[in-house]
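A.B. asks: sequence plus the predicted model coming up.
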Amino acid sequence: MEQQRAAHSTEAVVGMVAQTFLRDRHQFVGELSQLMRTQLPVLDRDERLRELMEAGTTDNLMEILQFLQNEAGEDDVRAPERALAYARILAQRDVPAAALIRAYRVGQAGFLDTGMRYAIEFGGGGPVTTSAIVHIVNRTSVYIDRVCEQVGVAYEDERDRWSGNRSGLQRQWVTRLLDGTVTDTDAAEQYLRYPLSRGHLGIRAWTGPQLDPATAATVFDQLRTALTTVFGRAHATLVVPVDDHEIRMWLAWPAGTAVDSGAIARALTARGVPVRVAIGGYGTGLAGFRRTAAQAGRVRRLALLGGDHGARVLAHADVAAVALLAGDIEALREFVADQLGELAVDNERNLWLRETLRVFLAVNRSYAAAATRLAVHRNTVQYRVRQALDMIGPHADVPGGDLYPRLALQATELLGTAVLRPEPDRN
């Protein structure tokens, strides 16, 4: 009730505005980030960029709320470290600097629009409200101008560093190979020191943002060693950074090389290598080089949609259909709901039922084999399968009729809450 009464001073109104932003910060940051991505699609390439954007936006919000309420001068403004890190990542990925600065201006407009509405609500109109709005606009403008200068410098410095080393030049060659603008493949092979005419296995790998660049580089070297242990020595390896925490990799392998994602995951775990890996299918020649890269990219998107708790290693051969379906996550969510019915509701009981049914169908409807794999009694499998089928409907309980339910179950295993329906609020 106190906030419904008009405040009697500019300082009080500004304090109430800041407190309200702080209270609702998660919702505000989510909505503001969505607005920036909508207006600037180049910033909406994948889940990693979205997470980095929201982290920087959150830190900027916290800093600007402090700046509104203190007497710090213009020279005291410092861009948050995560905002600077986001600028460097955009530079490494060739996202234009203009898009970054435009995002700050969109964010500034969104912050001021909301802040002025709060000021009118808490100030009750009149001179106090006007004074509070003027204060918020002026301090916000000072903060954003200074931060834009600092992230702009960070962007340009990183762009110069990144494009001037061999990795940057490699990336330019690879980009042209993938988009079809390279006409002299012999020159590309010579510069990249990689045989484009052989068979290839494309890989995307990434680490968490908490690692410093030097540690991330060591992790990627450890990944290459682990892959050699699992597969044997490749004819050649091409590693091209996407940014400080992500790489593209191609391995020149002989035809028929099997990809065992479980063996790779175990090798990485045994060595304590903190990396996630998406593996494309096998391809030959320049067309295969491009195709396996595209497949690895789709698998990577699937892994990112699944969140941090998903599988450490995913291979295209194991998840190809779901990776294609995940290109339209809304349509996939509808597909899962249509196929699984009430089993698509996100709760712990359904989790066990879905997993049991998924394994049961994967082992050709063998209760004994499913019980062994799940480490439960056969009767438990029978009970859970019967419950799950009752929730799905009779179409999944006939030979040949379970293809779509199996795909839907795999999607829920890989993506979890991204494709499940929240449990209804019973209050």
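C.D. replies: Cool, the structure landed.

A.B. asks: could you use CA atoms for every contact and neighbour count after this?
C.D. replies: Noted.

A.B. asks: residue 172 and residue 94, how far apart?
C.D. replies: Noted for residue 172: a distance of 10 Å to residue 94, by CA to CA, to the nearest Å.

A.B. asks: apologies, that question was intended for residue 297.
C.D. replies: 18 Å.

A.B. asks: which one of those two has more residues nearby?
C.D. replies: Applying other CA atoms under 10 Å to residue 297 and residue 94 shows that residue 297 carries more neighbours, namely 22 against 14.

A.B. asks: so that one touches residue 204, yeah?
C.D. replies: Yes: counting by CA atoms under 8 Å, residue 297 does reach residue 204; the two are 6.8 Å apart.

A.B. asks: need the residues touching each of these two.
C.D. replies: Common contact partners of residue 297 and residue 204 (CA atoms under 8 Å, 6 or more residues apart in numbering): residue 278.

A.B. asks: list the contacts of the host helix or strand of residue 201.
C.D. replies: If you go by DSSP states H and E, residue 201 is part of strand 199-206. Residues outside strand 199-206 that contact it (CA under 8 Å, 6+ apart): 220, 245-255, 275-285, 288-289, 292-293, 295-297, 300.

A.B. asks: now list the buried members of those.
C.D. replies: 220, 245-253, 275-284, 288-289, 292-293, 295-297, 300 (16 or more other CA atoms under 10 Å).

A.B. asks: in helices, which of the residues you listed fall?
C.D. replies: 220, 288, 289, 292, 293, 295, 296, 297, 300 (DSSP state H).

A.B. asks: please compare the first structure with the one that follows:
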Amino acid sequence: MKTAIPRTQRHVREPMPASAEDTAPAFEWLTAFALRMRSESESEPILSAVDSAIQETFPHYLTDVEVHREVRAATRAHWFGFLAVIGRSQFEARPPAEAVNGARTVARRGYGVDMLLKTYRAAQRGLWRYITQVLHQQIPDPQLRGAVLVIFWEHSTLWLDTCLDGIVAAYMDEREHHTRNSDAQRTEIVQAILRGEPAPPADSPDHLAHSMDNVHVALVLWTDPEVPARYATGLLRDYAAQIARALGAPPPLLISSGVHGLWAWIATSHLPDIAAVAPPPSAHLHLALGTPRPGVAGFRRSHLEACAAQRIATSAQNSGAVTAYQDIDLVCLLTGDGDIESVRALIERELGQLADRSEQGARLRDTVFEFLCAAGNIDAAASRLGVHGNTVRYRLKQAERRLGHPIETRRVHLELALRCLEVYGEQLLPAP
């Protein structure tokens, strides 16, 4: 389909055909309405209704933290921009900077322009549904209500159609620039790997110059919206490079995830200590870390973990500047980021050498499990196992040697891993 997008970024509304006397009460009502709605608390229900309408059309926005955040910022900016002109018979419509940034992020993620347009149409439906209900509740006079509905519909449609010219133009410019950029091919290769396709071999022209055989630490970095988009990428790239140096690694593999976001992978020949990662140099920068994992599977898994950590960091009030998945993995599992592979990873990490498939390993796991179920009572655990209390003590010491730490150090994580193993069986143990 051929796309011809005019680059108009403003439009002066023509006077309505109805007389000023007929429309004056409606404009007065809309002016008073706009004044009330400029309060964040008053506008939140409307913004939430629009957000819900978008999510009904595109549920995956919920799992894409950065795109969802940009879409919400664009919705809010549109609404407050529209409120500033809603009570006027003539007005100028210009796409807010947040909406332009959102379009650029959608382009960088490889989404089609049809998704951008459908998102705006879904938002328009959500707004119209909500406003129709509000007006029926607040305007008992059917004549006034009808006049307000007509003006609101005409103004909102004109606002959207005019702003979309500039928004789609920004999308097309970003898509064209991204296609010409050498980063585009690298992004396509990385996204293919994340989908489960094999990584290009080292002698391939598509090789990423990033060793897939090493241990990988995935990073998801982002800035607050108030950081100008033209500065955000540079700040995030510098911070990612700083982290790589701190972990004794070569420069990271970097992929732009949006105008305020960056995906990165650090490859090391050793198991890095991610606790050594320094906080970002600015309060407006944020970092989510996956756990270090080897090979192509580790490349994917660590990224999924970093994205899960980002979701928690952007939705929790108590999150810090750096959020590591290994510190919040149980929260992630309990709030929607869990799958069978996440459980398998939890078991492998928490049980360590206690996760072997030998008869002795199974016996030690059973002993630790019964000990935990008995709230740390050795006699009760011995009774449940049908052995002497000293046997339980001996096995617990053996188990702690394999774990590398006292049972109490990671009690909750350890018990959860053992409970998952009890349900699923040995299929979740690491391959021998």
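C.D. replies: Perfect, I can see it now. Everything numeric here is computed off the predicted structure, so don't read it as measured data.

A.B. asks: which residues in the stretch 301-427 of structure 1 form strands?
C.D. replies: 313-315, 345-346, 421-422 (DSSP state E, counting those that start in this stretch).

A.B. asks: for those strands, which one ends up most surrounded?
C.D. replies: Among the strands of the stretch 301-427 of structure 1, the stretch with the highest mean neighbour count (mean count of other CA atoms under 10 Å) is strand 313-315, at a mean of 23.

A.B. asks: which outside residues touch that strand?
C.D. replies: 259-262, 264-265, 276-281, 296, 299, 303.

A.B. asks: what range in structure 2 matches it?
C.D. replies: Residues 322-324 of structure 2 are where strand 313-315 of structure 1 lands when matched by TM-score structural alignment.

A.B. asks: mean deviation, the matching stretch versus structure 1?
C.D. replies: Here the mean offset of stretch 322-324 of structure 2 against structure 1 after fitting is 2.6 Å, by mean CA distance after the TM-score superposition for structure 1.

A.B. asks: how far out from the middle of the chain is the lengthiest helix in structure 1?
C.D. replies: Secondary structure of structure 1 per DSSP H: the longest helix is helix 127-164. Relative to the mean C-alpha coordinate of its chain, helix 127-164 of structure 1 is positioned 26 Å out (CA atoms, centre = their mean, to the nearest Å).

A.B. asks: which strands and helices sit next to that helix?
C.D. replies: Contacts defined by 3 or more CA pairs under 8 Å, 6 or more residues apart in numbering; DSSP states H and E place helix 127-164 of structure 1 against helix 10-23, helix 47-69, helix 81-92, helix 97-123.

A.B. asks: gap between stretch 286-297 of structure 1 and the chain center?
C.D. replies: Counting by CA atoms, centre = their mean, stretch 286-297 of structure 1 is centred 20 Å from the centre of its parent chain.

A.B. asks: now it on structure 2. Mean distance?
C.D. replies: Using mean CA distance after the TM-score superposition for structure 1, the mean distance for stretch 286-297 of structure 1 is 2.2 Å.

A.B. asks: just stretch 127-146 of structure 1 next, same as before
C.D. replies: In the superposition against structure 2, stretch 127-146 of structure 1 averages 2.2 Å from its aligned positions (mean CA distance after the TM-score superposition for structure 1).

A.B. asks: what about the helices in the stretch 251-400 of structure 1?
C.D. replies: Ranges of helices in the stretch 251-400 of structure 1, per DSSP state H, counting those that start in this stretch, are 261-271, 285-305, 316-325, 329-340, 348-362, 367-374, 378-392.

A.B. asks: so which of these comes closest to residue 178 of structure 1?
C.D. replies: Closest approach to residue 178 of structure 1 among the helices of the stretch 251-400 of structure 1 (CA to CA): helix 285-305, 5.6 Å.

A.B. asks: how far off centre is that closest one?
C.D. replies: Distance, centroid of helix 285-305 of structure 1 to centroid of chain: 16 Å (CA atoms, centre = their mean).

A.B. asks: same question for stretch 260-267 of structure 2.
C.D. replies: 14 Å.

A.B. asks: can you tell me what sits against it?
C.D. replies: Against stretch 260-267 of structure 2 from outside (CA under 8 Å, 6+ apart): 66, 210-212, 214-225, 227, 229, 232-233, 236-237, 240, 244, 249-257, 299.

A.B. asks: what's the answer for stretch 141-157 of structure 2, then?
C.D. replies: 23, 25-27, 29-30, 82, 86, 128, 132, 135-136, 139.

A.B. asks: ok, now stretch 67-84 of structure 2?
C.D. replies: By CA under 8 Å, 6+ apart, the list of residues contacting stretch 67-84 of structure 2 reads 34-35, 37-38, 47, 50-51, 61-62, 95-96, 98-102, 105-106, 123, 156, 159, 258.

A.B. asks: try stretch 380-397 of structure 1
C.D. replies: 339-343, 352-354, 356-357, 360, 367, 370-371, 401-402, 405.

A.B. asks: pull out the buried positions in that stretch.
C.D. replies: Here stretch 380-397 of structure 1 shows 381, 382, 384, 385, 387, 388, 389, 391, 392, 396, 397 as buried, counting by 16+ other CA under 10 Å.

A.B. asks: now do stretch 104-116 of structure 1
C.D. replies: Buried, per 16+ other CA under 10 Å, within stretch 104-116 of structure 1: 104, 105, 106, 107, 108, 110, 111, 112, 115, 116.

A.B. asks: number of nearby residues for the closest residue to residue 230 of structure 2 other than its chain neighbours?
C.D. replies: Spatial nearest neighbour of residue 230 of structure 2, excluding adjacent residues (CA to CA, 6 or more residues apart in numbering): residue 259 at 8.0 Å. Neighbourhood size, residue 259 of structure 2 [other CA under 10 Å]: 27.

A.B. asks: cool, residue 37 of structure 2 as well?
C.D. replies: 17.

A.B. asks: repeat for residue 165 of structure 2
C.D. replies: 18.

A.B. asks: for residue 119 of structure 1, see how far away the aligned residue in structure 1 for it is.
C.D. replies: Under the alignment (TM-score structural alignment), residue 165 of structure 2 pairs with residue 149 of structure 1. According to CA to CA, residue 149 of structure 1 and residue 119 of structure 1 sit 28 Å apart.

A.B. asks: now residue 34 of structure 1
C.D. replies: 24 Å.

A.B. asks: who's more crowded, those two?
C.D. replies: Applying other CA under 10 Å to residue 34 of structure 1 and residue 119 shows that residue 119 carries more neighbours, namely 28 against 16.

A.B. asks: quick one on the thing from earlier: and the helices and strands packed on helix 127-164 of structure 1, which is most packed in?
C.D. replies: Note that of those, helix 81-92 is the most buried (mean count of other CA under 10 Å), with a mean of 22.
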